[in-house]
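> need a 3D model of the sequence below.
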Amino acid sequence: MGAIFTNIAEIFAKSGWAQIFFTEGGWKYAVMLAVACVLLYLAIVKQFEPLLLLPIGFGMLMTNLPLDGIFHMDIFINSTNHIDWALLGSSGGMVDYIYLGVKLGIYPPLIFLGIGTMTDFEPLIARPSSLLLGAAAQLGIFFTFVGAKILGFTNQEAGAIGIIGGADGPTAIYVTTKLAPHLLGSIAVAAYCYMALVPVIQPPIMKALTTEKERQIVMTAPRRVSKTEKILFPIIVTIIVALTLPDAAILVGCLMMGNLMKESGVVERITKTAGNELMNIITIFLGFSVGCTTNAATFLNIQTVEIIVLGIVAFGVGTAGGVLLGKVMCVVTHGKINPLIGSAGVSAVPMAARVSQKVGQEYNPRNYLLMHAMGPNVAGVIGSAVAAGILINMFG
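Here you go, the predicted model:
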């Protein structure tokens, strides 16, 4: 009987329960499991960005089960700053191999390809001035970069943190893997959580910066855009961006190729695949593997708190930048532009445009700003990719 109790005690001593409750620092695992459950709650119950928050949250849950060993960070983050292929071959598991798509910068461009097949650039083509609003909303990226530098982050880390302000999860992940891969978990969680909270973060800023009269402005319908314009747009944008800023070429190029596939209408089968099956598979791989990088050792520190604070600053400043330029354009056009659409210049498509629509209708039920706001919104997608290219070019 004593041998049985001894065996039971040995089994318990080697279990994850013992690691949580009876080892130094075990409480960190419990905290991370609680954070993972919060993310899963937001994804399932509140339906905040569920396509990403659910796999990220479950990846966080799995990687913080003590003694799990599901992901080996030392394969990717080490003294050489390169993938340890020998260690990957000897110790790597499924998640390590899936994570290669993140580390090598494969998943974000493929997601951009899928986004391109679902994006309509007609509002931007019809009103090219929307591009300025999309550019103004990237102010949060560079403002936050300065803030991160003040807090003591390196140029590379500050650039990765700043990109949160672009409100574009794949772009944030892409830049972080290039500049500061050790911060990937914290930045990814902050980026997607704040993207999900756009309907909460933006309205108070929009209302504070605009007058009731400005919020009631009804915009005239934009002009019709021809099919030829829709086909030429992705080609021209790709050429201009790739020649001007090669580091942004892969993100913008994949976005525009997906859009060209959609607008040309000649490759319907692969357009559906890119926008559905392929994108869904990549989303699962991306979310789960990124979630697995958020273990207690790398996530629970003062840097994560600073990143979360800087992230909300980035969103707030980006929103404010778009709205303030919208006010300028309202004055220049003698009241033809509703400044609320400037808030949609952040890259959270189409959520930010819907927020513009909702706030506008609160003050004027006849106000239909959605299609007008989609111009700055899709411009923000391009703008965040260009900003990413600038940061990688400067600090990569």
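> C-alpha only now, for contacts and for neighbours.
OK.
> can you list the residues that contact the helix or strand encompassing A9?
Using DSSP states H and E, A9 maps to helix 2-13. Helix 2-13 has contacts (CA atoms under 8 Å, 6 or more residues apart in numbering) with A18, Q19.
> and whichever helix or strand comes after that helix, what's buried?
Scanning forward in sequence from helix 2-13 by DSSP H and E, the next helix or strand is helix 16-22. For helix 16-22, the neighbour count (16 or more other CA atoms under 10 Å) marks G16, W17, Q19, I20 as buried.
> what do you get for stretch 228-241?
For stretch 228-241, the neighbour count (16+ other CA under 10 Å) marks K230, I231, F233, P234, V237, T238, V241 as buried.
> test my guess that the second one contacts L260.
Translated: I231. Yes: the criterion here is CA atoms under 8 Å, and I231 meets it with L260 at 6.0 Å.
> in the stretch 1-150 of the chain, which spans are helices?
Secondary structure of the stretch 1-150 of the chain by DSSP state H, counting those that start in this stretch: the helices cover 2-13, 16-22, 27-44, 50-63, 85-91, 94-103, 107-117, 122-126, 130-136, 139-150.
> for those helices, give me TSV that also has distance to L391.
Listed next are the helices of the stretch 1-150 of the chain as TSV, based on distance: least, CA to CA, whole Å:
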stretch	distance to L391
helix 2-13	48
helix 16-22	40
helix 27-44	29
helix 50-63	25
helix 85-91	28
helix 94-103	18
helix 107-117	16
helix 122-126	25
helix 130-136	15
helix 139-150	9
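> among these, which comes closest to K213?
K213 lies closest to helix 130-136 among these, at 20.1 Å (CA to CA).
> helices or strands up against that closest one?
With contacts taken as 3 or more CA pairs under 8 Å, 6 or more residues apart in numbering; DSSP states H and E, helix 130-136 sits against helix 302-332, helix 370-395.
> which strands and helices sit next to the shortest one?
Taking 3+ CA pairs under 8 Å, 6+ apart as the contact definition, the neighbouring helices and strands of helix 370-395 are helix 122-126, helix 130-136, helix 155-162, helix 169-179, helix 249-264, helix 351-363.
> list the buried residues for it?
370-392.
> whichever strand or helix holds I187 to helix 50-63, inter-axis angle?
Applying DSSP H and E as the criterion places I187 in helix 184-196. Angle, helix 184-196 to helix 50-63, by axes from the mean of the first three to the mean of the last three CA atoms, to 10 degrees: 150 degrees.
> second chain to compare with the first, below:
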Amino acid sequence: MMAPAVFDLAGMACAAKAVTPAPIWDFIEGGSGRELSVNANRSALDSLAIVPRVLRGVSTPTPACALLGTRAELPVAIAPMAYQRLLHPDGELAVARAAKLAGIPFIVPMLSSIAVETVASSAADLWFQLYWLRDRGLTAELLDRAEAGGCRAIVLTVDVPRMGRRLRDLRNGFSLPHDVHAAHFPLNQAETAQRHTGDSSAVADHTREAFDPSLNWSHIEWLRARTSLPIVLKGLLDQRDALRASESGVDALVVSNHGGRQLDGALPAIDALPAVRAAVGDGCEVFFDSGVRSGLDVLRAIARGAHGVLLGRPALHGLSVAGAEGVLHSLTLLRSEIEDAMVLSGCQDVHDIAELRIVTIPDRTTGREVIT
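Purely as a prediction, here's the structure:
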């Protein structure tokens, strides 16, 4: 049952930590290396202050918008996150059901612990995440399965030529339990992530075997020729890459440093966002990912140029606490926070949010102030 004292997403995170086994908590919360980028994502978002508008007559805000051409009740999609059955037996299906009720898209992870065909029974607005695999035949098969399952976009994650060195997982010798595996892989491949060695991450071992680090722009051309679905590239920070992606005909980009789980010390995604949006203009949609923990963060990202955001760990916190009910509660809290921030900043709709001014407040240690 849902804890009655959970009033915000931070409270949901605390409730989740209390019920989640420590190695699994480390797996979902941890970053790479010294976790500099995990912490920098949060610091960068918290340094951004909204300059609210007044006398705007906003009483009932409208946070709905179009994401990849389809209405979403919030400017939010749920990010692809691996092995969600670690947190609840219903895993990805529970998250998809909550997304359906909240009226937002759910991105089915390629490393899902429930197959896309089963997740599709939720009738949610599904997008499908793809990593580039050494096995091109399996890549093509997954595209076919995503299309047959009713997914309406392909989200190619491009910032994982190899998994970042996640020290929490290494210290824990992390491996998947026997009843959780990558449902989109043949069992003889997926079971690598279940082999406990004691001095490595079995999940990292599996991705090292499966992922193709040679991913390059020619593969985007192959993907474009292979599917008629919209293509989203997730994991860009440099505006030069964003411009090339836009010129290559992709439909959307996700500005992301993988939640601090890949290159430790990478630029916070929120700091990369304005330059990326300026580079691509209206050539494609631009989403923001990495560090979203509140409705205020959603406003910050849209005011900095995003069309929408991907919500990651807070959805898993709700899942761990109470399955689909917990995820829906997290999304309900997020909606309340977004609407509250919209009214208090004088925004009737998402277009008004995009017109807000953002000020980077002084770093209290250096006294440095930047206005954007």
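> care to give me the TM-score?
Between these two chains, after superposing, the TM-score reads 0.25 (TM-score structural alignment, normalised by the length of the second structure); 157 aligned residues with a CA RMSD of 6.9 Å.
> closest one to I281 of the first structure among the helices and strands packed on helix 370-395 of the first structure?
The minimum distance between I281 of the first structure and these falls on helix 169-179, with 14.3 Å, by CA to CA.
> what angle sits between that closest one and helix 155-162?
Angular relation of helix 169-179 of the first structure and helix 155-162 on a 0 to 180 degree scale: 170 degrees, by the same axes, to 10 degrees.
> would you mind giving the orientation angle of helix 169-179 of the first structure with respect to helix 107-117?
Interaxial angle of helix 169-179 of the first structure relative to helix 107-117 (the same axes, to 10 degrees): 150 degrees.
> what's the burial count for G147 of the first structure?
Using other CA atoms under 10 Å, G147 of the first structure has 18 neighbouring residues.
> with adjacent residues omitted, what lies nearest to T283 of the first structure?
Of all residues not flanking T283 of the first structure in the chain, L52 sits nearest, at 6.9 Å (CA to CA, 6 or more residues apart in numbering).
> ok, longest helix in the second structure?
helix 313-345 (DSSP state H).
> got JSON lines for the helices and strands packed on helix 130-136 of the first structure, with distance to K28 of the first structure too?
Converted to JSON lines, those look like this (distance: least, CA to CA, whole Å):
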{"stretch": "helix 302-332", "distance to K28 of the first structure": "14"}
{"stretch": "helix 370-395", "distance to K28 of the first structure": "33"}
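> sorry, back to before: max pairwise distance over the buried residues of helix 16-22 of the first structure: which two?
G16 and I20 (6.3 Å).
> would you map the strands across the second structure?
Remark: strands assigned in the second structure by DSSP state E are 48-51, 65-67, 70-72, 76-78, 106-108, 126-130, 154-157, 231-236, 252-255, 285-288, 308-311, 357-360, 370-371.
> packing partners of the fifth one?
Counting contacts by 3+ CA pairs under 8 Å, 6+ apart, the secondary-structure elements packed against strand 106-108 of the second structure are strand 76-78, helix 91-102, strand 126-130.
> run a quick neighbour tally on A275 of the second structure.
17.
> distance check, the nearest residue to V359 of the first structure once chain neighbours are set aside against S289 of the first structure.
Sequence neighbours aside, P203 is the residue nearest to V359 of the first structure in space, at 6.8 Å (criterion: CA to CA, 6+ apart). Distance from P203 of the first structure to S289 of the first structure, counting by CA to CA, to the nearest Å: 33 Å.
> which of these two has more neighbours?
Counted by other CA under 10 Å, P203 of the first structure and S289 do not tie: S289 has more neighbours, with 29 against 17.
> which helix or strand contains that one?
Using DSSP H and E, S289 of the first structure sits in helix 279-291.
> contact partners of that helix?
51-60, 63, 95-96, 98-99, 101-102, 107, 110-111, 114, 184-185, 188, 273.
> that helix vs helix 27-44, what angle?
Helix 279-291 of the first structure and helix 27-44 are oriented at 160 degrees to each other (the same axes, to 10 degrees).
> mind listing what's buried in helix 279-291 of the first structure?
Quick answer for helix 279-291 of the first structure (16+ other CA under 10 Å): M279, N280, I282, T283, I284, F285, L286, G287, F288, S289, V290, G291.
> centroid-nearest residue for the first structure?
The residue lying closest to the centre of the first structure (CA atoms, centre = their mean) is G169, at 1.3 Å.
> that one: what's it in contact with?
G169 of the first structure sits next to A188, A191, Y192, M195 when contact means CA under 8 Å, 6+ apart.
> the third one touches L53, doesn't it?
Yes: proximity of Y192 of the first structure to L53 meets the contact threshold set by CA under 8 Å, at 7.0 Å.
> the more surrounded of these two?
A side-by-side neighbour count of Y192 of the first structure and L53, using other CA under 10 Å, places L53 first with 28 against 23.
> wait, the more buried one touches C37, no?
No: the criterion here is CA under 8 Å, and L53 of the first structure misses it with C37 at 10.6 Å.
> number of nearby residues for S218 of the second structure?
S218 of the second structure, neighbours per other CA under 10 Å, totals 9.
> how near is it to A225 of the second structure?
Taken as CA to CA, the span from S218 of the second structure to A225 of the second structure is 11 Å.
> list the residues that contact V359 of the second structure.
Residues in contact with V359 of the second structure (CA under 8 Å, 6+ apart) are L48, A49, I50, V51, V370, I371, T372.
> top of those by neighbour count?
Of the contacts of V359 of the second structure, with other CA under 10 Å as the count, L48 tops at 23 neighbours.
> wait, what's in contact with that one?
Contacts of L48 of the second structure by CA under 8 Å, 6+ apart are R300, I358, V359, T360, I361.
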